[in-house]
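Engineer: sharing a model prediction with you, sequence too.
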Amino acid sequence: MAELVPGAEAPDFTLPRDGGGTISLSGFRGKPVVLFFYPKDDTEACTLEAKDFTAAKPDFDAAGVALIGLSPDPVKKHDKFVKKYELGVPLASDESLETLEAYGVWKEKSMYGRTYMGVERTTVLIDAKGKIAEVWSKVKVKGHVDAVLDAAKKL
């Protein structure tokens, strides 16, 4: 597991994505990337986060920053999620959990006294050279996208 600290190399990945094909972090070299890890398609907070990033995409585009959402859900589920909410950000599928583990966001969680493994909602801002610029852990969705956009604009 990589240590998610500013200045560290962001782990590269190539994963299947919504709409078919694959998406790779290295394919964005030369451009900053916002990688947002979320637990599950079509759940309340995850839907809100994906819709917020979609709504802000023109602002990220204007700042020259790419957006990628990533969860362990299969591509078919991503396709339904994108269609249902007209999402405009690419969603990568990590069913093997390798990338989620490489970024240290696959963690033990607990709900209603039950512990289970799942994605800790985390956003990582990666600079144009592939280094981690900023990390937001245990993200609270409300207002989060604005904070990420402000940080991205400073790169």
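Structural biologist: Perfect, I can see it now.

Engineer: contacts, neighbours, all on C-alpha from now
Structural biologist: Fine.

Engineer: who are the packing partners of the helix or strand where Asp79 lies?
Structural biologist: With secondary structure defined by DSSP states H and E, Asp79 is part of helix 75-85. Contacts defined by 3 or more CA pairs under 8 Å, 6 or more residues apart in numbering; DSSP states H and E place helix 75-85 against strand 91-93.

Engineer: another one to put next to it:
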Amino acid sequence: MLETGTKAPDFELPDQNGNMHKLSDYAGKKVILYFYPKDNTAGCTKQACGFSERYPLFTEKGAVILGVSKDSVASHKRFEEKYGLAFTLLADPERKVIEAYDVWKEKKNYGKVSMGVVRTTYLIDENEIIIKANDKVKAADDPENMLKELT
């Protein structure tokens, strides 16, 4: 996980519609950049729907939400449409940004060890500085916790 107080790495990734996004596109806004393991899984769906339900509250506070996983653009599009998600999902199948943000780690699940995305949320300020980093994310609580960070 990257440390608070450090400059967030810039990136360029496609969204669920194939449009390219850079972190620098959001200069002057706070960015909630959250990394999640996989589209359409229980925890990831709870987290995404929680952010989507609160999306107007985030925009009122001048914040942008960007969700990142290693799923494809097509997978993100299906995920967005299935749940009516109101924010941008970024596809990183080559894990370049996932690795730049240090969230590709060894994980243990039911005794099995494998590499994967560790659910992590970063709050990045208007100057692209990481002001909050959390790798102990509880999917259902993350949206409300991040909203509180903005007040």
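Structural biologist: Received the coordinates, thanks. Computed from a predicted structure; not experimentally measured.

Engineer: and Trp126 of the first structure, what is it in contact with?
Structural biologist: Just so we're on the same page, residue 126 of the first structure is Ile rather than Trp. Shown in contact with Ile126 of the first structure (CA atoms under 8 Å, 6 or more residues apart in numbering): Ala10, Pro32, Val33, Val34, Leu35, Ile132, Ala133, Glu134.

Engineer: taking these one by one, which sit in strands?
Structural biologist: Within the contacts of Ile126 of the first structure, residues falling in strands by DSSP state E are Val33, Val34, Leu35, Ile132, Ala133, Glu134.

Engineer: tell me the contacts of the residue nearest the centre of the second structure?
Structural biologist: Geometric centre of the second structure, nearest residue: Tyr34, 1.9 Å, by CA atoms, centre = their mean. By CA under 8 Å, 6+ apart, the contact set of Tyr34 of the second structure is Ile65, Leu66, Gly67, Val68, Arg119, Thr120, Thr121, Tyr122.

Engineer: who are the neighbours in contact with Ser71 of the first structure?
Structural biologist: Contact partners of Ser71 of the first structure, counting by CA under 8 Å, 6+ apart, are Phe37, Tyr38, Pro39, Lys40, Asp41, Leu91, Ala92, Ser93, Asp94, Glu95, Leu100, Val119.

Engineer: what is the nearest of those to Leu149 of the first structure?
Structural biologist: Comparing the contacts of Ser71 of the first structure against Leu149 of the first structure with CA to CA places Phe37 closest, at 16.0 Å.

Engineer: relative to its centre, which residue of the first structure is most distant?
Structural biologist: For the first structure, the residue at maximal distance from the C-alpha centroid (CA atoms, centre = their mean) is Gly113, at 27.2 Å.
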